[in-house]
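Trainee: can't give you the sequence, but here's the structure:
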């Protein structure tokens, strides 16, 4: 798709955004429910398209974690539909008064939430993002231009065709949901430079994609981030709880950004905890990359441990791999996290309130969890409905980005013939 075609698609999205901005909640919610029903009703054609993508990716040598991200089945399509229904049940952010007052001169001042307009979303691999993004942008009054990866080209095209048909049948413009085909990298560049036609870009994927968009775009960007997430098991941790949290955070779905990638164990608990943790990880099929202390424990337990390198502390595995180190103190754990964290999600397991307070106060991340798995950093788990991504930046939005994060604000000032002169 050439530059002019991308700009034309953005113009059509902008025209649709004008209509969406004033659509009532009832109209938008009815459209979301229609979109959900259509996904389920037409799931066979979506699965057929997805099977072609998966077969092509497998033939191209794509790894198991990425194949898992790419794959759709009836249950995942039902989950996509449920996500849209959940969004329909959430409050509409558009028009919400953030703050208001009557000034000393009698002017009435209100700051209200308004849509961005046209949101561009560039993402990799996961076709379920297509439905999530379409639902959230619609509910927040925005039109969306989607650009998924070439590996999911057929899946995304099938999903968007279903959603556009349902949108039109519900009386809203089909161009509120647009898809750039994903056949050429030039499309990404054209979208990144459609300033004035696209109001904001949200990249969602690996570090290379995010860096490319953040550094090269002339359109404003909301930065989502990779998840090199840590769990610190404190000296005061309860062993069974810590084991269960680590297993959940690593194995429940290892290919996602809120899966744990490094575990730090306080030295005072290591001799008790590692003999419990390492066999459990091995039984779950997890390859441990450990420091010298962890490797020695593994040898004593006859559990294989790969020697950890500097690269392991920096790696977002997205697979059944886990880096494990023993640290002498909470301060040492915090220093390790400061060096290697991507600012996504960091967790502590402890029975000490003072340790928990110190950890939550001193860790700089979008989400800090106490005695809970990092897998809870998720819009759905937080009660936001489907999310557009996890923002690791500090401007505008941070953490799971739900509906309010897809709006801006404007001031409405009401007077009664007021003049300043």
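Mentor: Perfect, I can see it now. For clarity, every value in this text was computed on a predicted model and none was experimentally measured.
Trainee: every contact and neighbour count from this point should use C-alpha atoms.
Mentor: Noted.
Trainee: all strands of the stretch 1-150 of the chain, in order?
Mentor: When secondary structure is read from DSSP state E, counting those that start in this stretch, the stretch 1-150 of the chain shows strands at 97-102, 108-115, 118-123, 143-147.
Trainee: which helices and strands does the last one pack with?
Mentor: Meaning strand 143-147. With contacts defined as 3 or more CA pairs under 8 Å, 6 or more residues apart in numbering; DSSP states H and E, strand 143-147 has these neighbours: helix 3-20, strand 118-123, helix 128-139, strand 177-179.
Trainee: putting a second one here so we can go through both:
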């Protein structure tokens, strides 16, 4: 027998994973009302409550996107180009942007009052310029909605494989207003998008929609449904979105735990998933490393905290006496540029290569919840190499002394998020061996912050994939708007006497 869930009882058993049981707690039982949805994460047993109101918000947004997607097929590539151009022009208009900036100021102030990090939330001049530049890149990009990929000639008939739009993309990301423009890149290839931005930036997102996005769609005579903001500050709206089986792809970008949970929700709903969560770059200094190059690479990898920011530095014991000071100089330079001091974690056994005074000197570290009095350096267990330091203003890294580069690679392959790996060396053979052995999609010989779709590929990204959950099938680690496509096949039968 089947029925509809109308209520929950404290202590009620819920089966998950086929053979495990979790139980409803008091708060969930009290909050659940008729019409609400309960999402059971089959991997973990997490019980996610989606109120009926949140479900309706998401359901309406996805329906509008589906309708818009169908209409978009009848729109021209020139209209899509006009949309991106107009969107960029509106963001570049100081009068229009003043409204958006005011909303962002309010978001930043509210987030700061709650002790939340605001470094990625602030929509300053640089972020604004990047958004405008990204939209203009999409305006110039090849449409590719019906591009011929391959043609196979057969006796009496021909087969074409052609690119085609995928459908509606669900996109959940943290409170970074610039990602808003990145998400619109899927329209270039004929797709629609429904996104939920982090609650910290919801006011900014609303202002962008009303002041720039919707007017740009209307000016280009495109269906307004193709870009939908889930207008809710509740995390349950993200759970509702990724539970909607009408999505063609679910993209999650943010902190590791939240992204993993969202991915599990989408996967069990039968929606393909692209996750962009855990970050933190690793840097190894090779035997052929130059001290000045190491300092520069460290400094330029710590200008701000994002996913491609330097997190771990591995130095072979043989060169530690000369290279560790270069690493510390880079950390200190990056901190000084931000008007603060750096924080160092040293894997146990490597303390002897760091000046002893760093382990006793008290410094003020800028944390998201306020200043914190800490020592400049402290020891950490080897397992701590798996920790991504989510610093606010004070650059923070882990230093590990290794036997050699091969030892560093083995630690990277074991503890890192399999994301960005750098070997600073002047020895080509040493770097070739590193590239062959390290398990990461992004490999370099210098600073790590180049790993960015817009900076490196001139394509605004929806996210950067690590290899924690397996290597990408058929595409690279940069998920961009033009990555969102499928393939259709079209046959032309010239000789109707052809048969099998």
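Mentor: Okay, I see it. Everything quoted here is computed from the prediction, not taken from an experiment.
Trainee: which of the strands of the stretch 1-150 of the first structure sits most buried?
Mentor: strand 143-147 (a mean of 29; mean count of other CA atoms under 10 Å).
Trainee: now the helix or strand just after it: buried residues?
Mentor: Once strand 143-147 of the first structure ends, the next helix or strand along the chain (criterion: DSSP states H and E) is helix 153-169. Residues of helix 153-169 of the first structure classed as buried under the neighbour-count rule (16 or more other CA atoms under 10 Å) are 153-167.
Trainee: where's residue 250 of the second structure, which helix or strand?
Mentor: With DSSP H and E as criterion, residue 250 of the second structure is part of strand 249-253.
Trainee: against the first structure, where does that strand fall?
Mentor: Aligned by TM-score structural alignment, strand 249-253 of the second structure falls on residues 200-204 of the first structure.
Trainee: and the contacts of the matching stretch?
Mentor: The set of residues external to stretch 200-204 of the first structure that reach it, using CA atoms under 8 Å, 6 or more residues apart in numbering, is 116, 118-124, 192, 209-210, 213, 219-225, 389.
Trainee: of the strands of the stretch 1-150 of the first structure, which is nearest residue 361 of the first structure?
Mentor: Comparison of these against residue 361 of the first structure by CA to CA identifies strand 97-102 as nearest, at 27.1 Å.
Trainee: and for that closest one, what span of the second structure is it aligned with?
Mentor: Using TM-score structural alignment, strand 97-102 of the first structure pairs with 148-153 in the second structure.
Trainee: with the first structure overlaid, how far apart is the matching stretch on average?
Mentor: Here the mean offset of stretch 148-153 of the second structure against the first structure after fitting is 1.8 Å, by mean CA distance after the TM-score superposition for the first structure.
Trainee: now do that stretch: everything it contacts.
Mentor: With contact meaning CA under 8 Å, 6+ apart, stretch 148-153 of the second structure is reached by 158-163.
Trainee: what of stretch 292-304 of the first structure?
Mentor: The contact list for stretch 292-304 of the first structure (CA under 8 Å, 6+ apart) reads 274-275, 278-279, 282, 287-288, 305-307, 324-326.
Trainee: buried subset of those?
Mentor: Taking 16+ other CA under 10 Å as the criterion, what is buried in those is 274-275, 278-279, 287-288, 305-306, 324-326.
Trainee: in three-state terms, label the residue lying farthest from the centre of the second structure for me.
Mentor: Within the second structure, the residue lying farthest from the chain centre (CA atoms, centre = their mean) is residue 497, at 52.8 Å. Under DSSP: H, G, I helix; E, B strand; the rest coil, the three-state class of residue 497 of the second structure is coil.
Trainee: dump the helices and strands packed on strand 143-147 of the first structure into JSON lines; add distance to residue 80 of the first structure as well.
Mentor: Below are these laid out as JSON lines (distance: least, CA to CA, whole Å):
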{"stretch": "helix 3-20", "distance to residue 80 of the first structure": "22"}
{"stretch": "strand 118-123", "distance to residue 80 of the first structure": "16"}
{"stretch": "helix 128-139", "distance to residue 80 of the first structure": "6"}
{"stretch": "strand 177-179", "distance to residue 80 of the first structure": "16"}
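Trainee: quick one on the thing from earlier: quick one: which of the buried ones among the contacts of stretch 292-304 of the first structure is nearest residue 180 of the first structure?
Mentor: Once CA to CA is applied, the member of these that ends up nearest residue 180 of the first structure is residue 287, at 38.4 Å.
Trainee: and that closest one, what pairs with it in the second structure?
Mentor: By TM-score structural alignment, residue 287 of the first structure lines up with residue 343.
Trainee: OK, contacts around that match?
Mentor: Applying CA under 8 Å, 6+ apart, the residues near residue 343 of the second structure are 365, 375-377, 394-397.
Trainee: kindly report the same for residue 159 of the first structure.
Mentor: By CA under 8 Å, 6+ apart, residue 159 of the first structure lies in contact with 39, 46, 130-131.
Trainee: and the residue mapped onto residue 114 of the first structure from the second structure, how far from residue 138 of the second structure?
Mentor: Using TM-score structural alignment as the criterion, residue 114 of the first structure maps onto residue 164 of the second structure. Plainly put, residue 164 of the second structure is 17 Å away from residue 138 of the second structure if you go by CA to CA, to the nearest Å.
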